[in-house]
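*Asks:* coords below, sequence missing:
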């Protein structure tokens, strides 16, 4: 059951981030899920461990704060992928 929730929340986070970064037309469902899951991990690491924001530990969880930090991490990931040339 945990994997299903992870996929659903990752897809939601990836979809929101792709809408913010205008890459929704280039991403499919699988890309949204991957960007959401990896972006949540990136958000947890960057905002929680590097910057030291304690609430960032909930990144990727199904709460408002968790979704916010997950989306921020996914936006950073999409920006990095745009620099590399994966997205235009």
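*Replies:* Perfect, thanks for sending it. Keep in mind that what you see is a predicted model, and the values were worked out from it rather than measured.
*Asks:* can we go C-alpha only for contacts and neighbour counts from here?
*Replies:* Will do.
*Asks:* residue 71 sits in which helix or strand?
*Replies:* helix 64-84 (DSSP states H and E).
*Asks:* another structure for you, compare them:
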């Protein structure tokens, strides 16, 4: 059950990062979940594990990491398209 909870929280973090930046993540909900998981790991690596925790993720570092990831992915996709 905790794995499902982690998927839900990861998806919400990825969705929130896309909404904050105004840039969508490719592949819909699967992309949001992947962005949430990778962003959580990136944020925890860069900022540590502080703040409230939910579903195994420290929410603030995970959200900041996901925002960074979404911006990097959108810049790469924009460069590839042009």
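*Replies:* Arrived safely, thanks for sending. Predicted model only: the values in this text are computed from it and were never measured.
*Asks:* what's the TM-score once they're superposed?
*Replies:* The TM-score (TM-score structural alignment, normalised by the length of structure 2) is 0.78; 79 aligned residues with a C-alpha RMSD of 2.8 Å.
*Asks:* packing partners for the helix holding residue 71 of structure 1?
*Replies:* helix 2-20, helix 29-43 (3 or more C-alpha pairs under 8 Å, 6 or more residues apart in numbering; DSSP states H and E).
*Asks:* which among these is found nearest to residue 87 of structure 1?
*Replies:* helix 2-20 (10.4 Å; C-alpha to C-alpha).
*Asks:* what helices or strands is that closest one leaning on?
*Replies:* Short answer (3+ C-alpha pairs under 8 Å, 6+ apart): helix 2-20 of structure 1 packs on helix 29-43, helix 64-84.
*Asks:* next, the buried residues of the first one.
*Replies:* This points to helix 29-43 of structure 1. 31-43 (16 or more other C-alpha atoms under 10 Å).
*Asks:* other SSEs contacting that helix?
*Replies:* Using 3+ C-alpha pairs under 8 Å, 6+ apart, helix 29-43 of structure 1 sits against helix 2-20, helix 64-84.
*Asks:* can I get those in JSON lines with distance to residue 48 of structure 1 and mean neighbour count?
*Replies:* Shown next, in JSON lines, are these (distance: least, C-alpha to C-alpha, whole Å; neighbours: other C-alpha atoms under 10 Å):
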{"stretch": "helix 2-20", "distance to residue 48 of structure 1": "18", "mean neighbour count": "19"}
{"stretch": "helix 64-84", "distance to residue 48 of structure 1": "9", "mean neighbour count": "21"}
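*Asks:* any idea which of the ones you listed gets closest to residue 26 of structure 1?
*Replies:* Short answer: helix 2-20, nearest of those by C-alpha to C-alpha, at 8.8 Å.
*Asks:* how far off helix 64-84 does the closest one point, in degrees?
*Replies:* If you take axes from the mean of the first three to the mean of the last three C-alpha atoms, to 10 degrees, helix 2-20 of structure 1 sits at 60 degrees to helix 64-84.
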